[in-house]
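*Asks:* Predicted model follows, preceded by the sequence.
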Amino acid sequence: MSVSASVIRDFLSAIHPYDTFATDELTQVAGCFRSLTIPKGEIIYQLGARLDGLYVIYDGQVQVEGPDGEIVSSLRAKNTFGERGLLREGYAVTSARALDDVTVLLLPAFDFQALMEGHPPFNLFFTRNRSSLPTPRQNTLANMRVEQLMASSPIGCSPEASVGEAARILRDHRISSLVVTEEGRLVGLLTLRDITNRVVAAGLGHDTRVADVMSPDPYTLPPTAIGSDVLHLMMERGIGHVPIANGDQVVGIVTQTNLTRVQAENSALLVRDIAQAQTIEQMAATTARIPQLLVHLVGAGNRHEVVTRLITDIADSTTRRLLAMAEEKLGPPPVPYLWLACGSQGRQEQAGVSDQDNCLMLDDAATEDDDAYFKALAEFVCDGLDACGYVYCPGDMMATNPKWRQTISVWRSYFKGWINTPDPMAQMLASVMFDLRPIGGDERLFDKVQAETLKFASRNSIFVAHMVSNSIKHAPPLGLLRGFATLRSGEHKNQIDLKHNGVVPVVDLGRVSALKGEITAVNTRARLVAAQAKGIISTSGGQDLIDAYDLIAETRLSHQARLIRSGKTPDNFMSPTVLSEFERSHLRDAFVVVRTMQSAAGGGRGLLG
């Protein structure tokens, strides 16, 4: 089927990034495309072939296949394919096959490159290498978006309500202002200062109407405003409350308290408050501020590895303070010990949802009688962590479990046994323990253990093969029809799990890469970068995987920050519908990269390719 240039133009106008072109530009771009009809079952291009250009599906369905013929994506009308190869020296990194009679629009490679160089929105859409982005600005009031500062869904009252009723609302909600609305429209603002100056000081009764003492038609700002707009308005007008409104519909409010809280919520201050805490209750009050810290860090544009590192630092400080408090209570330890974290804390990847995973390594001089001390120490620390929001590990992977509170000799035997007999349980335990990171105590106890274990494990081909197999069990949420495979039932129906189907597959690939290269880093991104430098992962494949991981991890953090801002508990389950078509397209591409790298790892070629 031949498609005319005018039809191509109209078709592209509804697809991003072509909708960013001016009308005359789009007409010119559409003229660069040519339509091709591909019969059912025919190969459009093979892995490693020189690409003719960028493909956009006009009609029909295309199946994208990995190196071993495995399905990595099934695409329909308006979907694009071939761009990854064009960005990687022009050679296909997957294969593409027509599932039925397909009409595609082909933008020649030369024209694709010209648009990449001459049209920034087009370049932004197809460029996934986020490492070249400028360093984020510091988290300051001046450059934060208003939506990161405001309290959402502000409490309000009617202008006909009495001042007494309004005062009770202020008291019950522990707030300093009320938005006054009539039929959903903002008509005024009532603050505690208004009640003090205009009611109490004026000798008016508590039955006075709010309409008579409120500030009518208050100054507002739109959600597109930034922190400096709020500061300037407050300074210029001498006010302490600024409603945020879309037209006359209030969506939030920014107060001086909000601004003060932003200044107070940085990781260094939280670490300081934890270090100075004298009770577990004081520590819990500090860690309760972590969700807002996450919101501010994400809102300021910090990269995901910065956000998770800063949040993990707080968990580390909390653990060390609890260890110090335990020693103050129990006395000095009978032998040297080392407290280690595994899981997300071990990898320095904690986000808005975290349980605790930890263990104790004891000097070989420890006796059975000494265990009473370390049992009490473990219970004190784990109970304290739970009180601070780091809930008990559902799998009992904690130092309170005697199995995970052992001497160095026993730990060596654990690792040796798991490596020599890599059954499913051994693989799971090894996966957890390869993420160990010292937190408090004598770190010398771990140095040789880690190096010896990595060396021993990397030389056992059967164990490595089992770990590779284990690393591809978590599949990215790619569906054959709509781009994403969402959960089919339960509380999170029609959502995707950004942890187990998003970041975990990359975490597993990073762990296997570290194992093969005897890399001591435990942070996933650091592992991938080191593996790429050592040739464990190819340059192009490694960069693709790092870019994909960056996008998935940042999508997860943005999702959690969005929940926190709306007053909800952060989780890892996101509906794809909250994303724009632009965001969905890139997230789908990231999942395709992960699946392709999993296929490479599981296909006997390792991660090279």
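*Replies:* Received, thanks. Numbering: from 1, shown residues only.

*Asks:* C-alpha from now on. contacts and neighbour counts both.
*Replies:* Fine.

*Asks:* how far away is the residue lying closest to residue 598 once chain neighbours are set aside from residue 125?
*Replies:* Distances taken as Cα to Cα, 6 or more residues apart in numbering put residue 472 closest to residue 598, at 5.7 Å, once the chain neighbours are dropped. Separation of residue 472 from residue 125 (Cα to Cα, to the nearest Å) stands at 29 Å.

*Asks:* Which of those two has more residues huddled nearby?
*Replies:* Applying other Cα atoms under 10 Å to residue 472 and residue 125 shows that residue 472 carries more neighbours, namely 21 against 16.

*Asks:* And for residue 198, the neighbour number?
*Replies:* 15.

*Asks:* Need the three-state assignment for it.
*Replies:* Recorded secondary structure, residue 198: helix (DSSP: H, G, I helix; E, B strand; the rest coil).

*Asks:* okay, now the one to match up with it:
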Amino acid sequence: MGSDPATVLAFLEGIHPYDTLPPAALAEVAGAMQRRSLPPGAAAYRFGEALDGLFLVERGQVEITDANGAPVSILGPRNSFGERGLMRDGHAATTARALGAATVLMLPAARFRRLVDDSPAFARFFTRGAAARPDGGSATAGRGGPPGRGATLATLRVAELVTRAPISCAPATSVAEAARAMRDAHVSSLGVTDGDGRLVGIVTQRDLSDRVLAEGRDPAVAVEAVMTRDPVTLPREALGSDVLSLMLGRGVGHLPVTEAGRFVGMVTQTDLTRFQAVTAGVLIHDIGAAGDVAALAQATGRIPALLVQLVGASQSHEVVTRLITDVADAVTRRLVALAEARLGPAPVPYVWAACGSQGRQEQTGHTDQDNCLIFDDAATADDRRWFEALAQEVCTGLDACGYVFCPGEMMAMTPRWCQPLAVWQGYFRGWIARPDPMAQMLASVMFDLRPIAGDRRLFDALQAETLAAASQNTIFTAHMIANSLKHAPPLGLLRGFATIRSGEHRHQIDMKLNGVVPVTDLARVYALLARIPAVNTRARLVAAEGRGVLSVAGGRDLVAAYDLIADQRLAMQAALVRSGRKPDNFLAPSDLSEFERSHLRDAFVVVRTMQSALGHGRVAAT
């Protein structure tokens, strides 16, 4: 069926990313669009069919289902569909049917691909903001170079140097009140703002010393009498090199940051020093030299700043979480060494292993501890008491350093998880032979074990035996697959998110439990099926594709989805730290732009589709 280009053009003008196209290009696209009327239940396309092009709902609703007929979403006017198949191999990755009568617009495949090639904004929207990596995955757009390479102080944006929420006072505030405000907030300057939040001046501790105390002025004098008026400022988008240039050129130690004239933060010489001092390497060096738990806690207290710095340097999530986990590993090893120095040498060989996010090398700014202790079967009753004391000291030390006790008590200080190798072998054999719900949960956690300190040969023997036995037991594998489907991505049918309905986090989504955990669970099953020894989620996904457990297309889609979800989680945590709050895992979709919401939802759709495929036994074919 034909279409009226003028009507289509008016429709497209208010839809992203069409609104980014030049007028001539947009008019050409409108002219190329084909209008199709779908009666109730009619399919625009079915799974596996060659796609004619990209579809856009003009009127009515369209239901999207996956390869197994499971509903993915219900789309309404202005929503696109079909792009995933077009960006892969040109064949439909889902089925699209009209719910009631519907009208859709179709942009022919060749015209769509030409737009992707010619328009960066259009391409970013329909490729989920991703750029291909050599390993077949994808990375979020805007990353600053290859993994391991971060921004220098000169190239970092000013917004990433601002370490806390702005602290200000009114012009009429007395200098005594200003001094108390600086003392209480542990800062050396205040922005002076008018009633609209616009910056009119700055007052520093030096101003109070030179212009008040040294001059014998009354502490009740107003700040506006001693402040520096109309100070030089920088926008959030400025670079660290601009900060360095202004501080050196003007001899100042404080630079206000403004946005549309409003005061949004302060960069100080202390911030620059802190940036240079907070790197994973520096923290690990300080941890290695720490003589007690207090010194270790002082070092781990700088982890939030490290998180902000790494995210601000556009590092990918796997680099950020690996470096943060490296710090946790260093703390664990140092605590083990301090405990051994007090308790004496170990009576028999042992290995301290981490599970959970530390085991997978995926720690963020918000984590607890999950660990266990495996020791040689030759241990006597007296030897066991030595290991119990070791576990108590290390776990207590980790808690003092910010790695809080595991709510589920999955820690070496819990007697069940401090046992000789033979007991651990019995644990895994029992879980595999009798995969009840508790066994599934425990096996899921323990399959993420990674040795941290001690004799890793004990761990290697346990892992090799366990992977072989588990992969050969089809009943256990089936239970593990079922367990991996328990955490669903937070998708609402009406093109939105299924947010938390009540409580402290109402209208938010849990980016851990419903974001990264579903992918982590999938990757663990793939690793089990292919006997992959890696425990890192991304490494498991890439290895699963390499071994044929995942198809190339399915593997790349899932890695891309995981990258986007994990990057968004870290960006959210870094933003919380910059605002002076503790990082957590809860994200309000309303805090994201329409572009970000669209791509995050697309990533969740990929995860749900892969869960459905695994649940229906369609893994490698996906």
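*Replies:* In hand now; what should we look at? Every value quoted in this text rests on a predicted model; they were computed, and no experiment measured them.

*Asks:* Next, the TM-score between them, please.
*Replies:* For these two chains in superposition, a TM-score of 0.97 is obtained (TM-score structural alignment, normalised by the length of the first structure); 609 aligned residues with a Cα RMSD of 1.5 Å.

*Asks:* aligned partner of the residue nearest to residue 598 of the first structure in the second structure?
*Replies:* Residue 472 of the first structure maps onto residue 485 in the second structure, with residues paired by TM-score structural alignment.

*Asks:* Three-state assignment for residue 245 of the first structure, please.
*Replies:* Under three-state DSSP, residue 245 of the first structure comes out as strand.

*Asks:* Return the residue of the second structure aligned against it.
*Replies:* Checking TM-score structural alignment: residue 245 of the first structure goes with residue 258.

*Asks:* can you tell me which residues contact its match?
*Replies:* Shown in contact with residue 258 of the second structure (Cα atoms under 8 Å, 6 or more residues apart in numbering): 199, 233, 234, 235, 236, 264, 265.

*Asks:* same deal with residue 20 of the first structure?
*Replies:* By Cα under 8 Å, 6+ apart, the neighbours of residue 20 of the first structure are residue 121.

*Asks:* separation between it and residue 106 of the first structure?
*Replies:* 19 Å.

*Asks:* Can you report how many residues neighbour whatever residue of the first structure lines up with residue 80 of the second structure?
*Replies:* Under the alignment (TM-score structural alignment), residue 80 of the second structure pairs with residue 80 of the first structure. Residue 80 of the first structure is flanked by 20 other residues according to other Cα under 10 Å.

*Asks:* now residue 49 of the second structure
*Replies:* So residue 49 of the second structure, with other Cα under 10 Å, has 14 neighbours.

*Asks:* Over to residue 485 of the first structure?
*Replies:* Neighbour count of residue 485 of the first structure, defined by other Cα under 10 Å: 18.

*Asks:* what does residue 200 of the second structure give?
*Replies:* Applying other Cα under 10 Å, I find that residue 200 of the second structure has 20 neighbouring residues.

*Asks:* Give the equivalent position in the first structure for it.
*Replies:* In the first structure, residue 200 of the second structure lands on residue 187 (TM-score structural alignment).

*Asks:* residues touching the match of residue 80 of the second structure, list them.
*Replies:* Contacts of residue 80 of the first structure by Cα under 8 Å, 6+ apart are 54, 55, 56, 57.

*Asks:* CSV for those residues, including distance to residue 30 of the first structure and secondary structure?
*Replies:* CSV is the format used below for the contacts of residue 80 of the first structure (distance: Cα to Cα, whole Å; DSSP: H, G, I helix; E, B strand; the rest coil):
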residue, distance to residue 30 of the first structure, secondary structure
54, 13, strand
55, 13, strand
56, 12, strand
57, 14, strand
